[in-house]
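Q: pasting the sequence and the predicted coordinates here, then a few questions.
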Amino acid sequence: MAKGRNNLLGVGGQRKKLSRAEQQGAGSARVADRKVAEDKKQELVRKMRERAEAQTSATASADPAEQGGSAQS
């Protein structure tokens, strides 16, 4: 049997070393950067949804006009 069989040191990954500011409860700049990135992403998603809705409403309003014109012919 191996000698180090019961030695589980290092199992489960490594912990990040905290700065003094983080130890005292202040958030790191990394957290602020993630928040800014998330805000930008949400804004982009909102704009994309608005454009998609505008396109679908434009095609939906154009379709009944075509159907109405072809039904009368």
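A: The structure has been received and is ready for your questions.

Q: only C-alpha atoms from now on, for both contacts and neighbour counts.
A: Noted.

Q: tally of neighbours for Gln42?
A: Close neighbours of Gln42, defined as other Cα atoms under 10 Å, add up to 12.

Q: for Arg49, same thing?
A: 12.

Q: check which helix or strand it maps to.
A: Following DSSP states H and E, one finds Arg49 within helix 29-72.

Q: now that helix: how far from the chain's centre is it?
A: Chain-centre distance of helix 29-72: 17 Å, with Cα atoms, centre = their mean, to the nearest Å.

Q: pull out the buried residues from stretch 31-42.
A: By neighbour count with 16 or more other Cα atoms under 10 Å, stretch 31-42 contains no buried residues.

Q: here comes the other one, which I'd like you to weigh against the first:
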Amino acid sequence: MSKSRGRTGMLGVGGQRRKISRRALRGGDAAAQGAGTDPVAQKKELLRKMRERAERRDSATDEQ
């Protein structure tokens, strides 16, 4: 039994999808998408926080 994808099928119920450019799909044109912050900046911040925690953990272990 095959799925119906014609006019009577349920695919696409709820309105049409917004057309997204290839550039936007690849992460470019972030301002048009309404994205918050840059993913590269988020990764750098996460790595910085992880290094700080590791340094605190190492210094606490050295003191004992």
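A: Looks like it arrived, so ask away. A quick note: this is a predicted structure, and the numbers were derived from the prediction, not measured.

Q: and the residue nearest the centre of structure 2, how far is that from Met10 of structure 2?
A: Closest to where the C-alpha atoms of structure 2 average out (Cα atoms, centre = their mean) is Pro39, at 7.5 Å. Look at Pro39 of structure 2 and Met10 of structure 2: by Cα to Cα, to the nearest Å, they are 36 Å apart.

Q: what residue in structure 1 is paired with the residue nearest to the centre of structure 2?
A: Per TM-score structural alignment, the equivalent position to Pro39 of structure 2 in structure 1 is Glu38.

Q: what spatial separation is found between that match and Arg46 of structure 1?
A: From Glu38 of structure 1 to Arg46 of structure 1 the distance is 12 Å (Cα to Cα).

Q: could you do Gly12 of structure 1 as well?
A: Applying Cα to Cα, the value for Gly12 of structure 1 to Arg46 of structure 1 is 39 Å.

Q: do the same with Ala62 of structure 1
A: 24 Å.

Q: and if you look at Leu18 of structure 1?
A: Distance check for Leu18 of structure 1 against Arg46 of structure 1: by Cα to Cα, it reads 35 Å.
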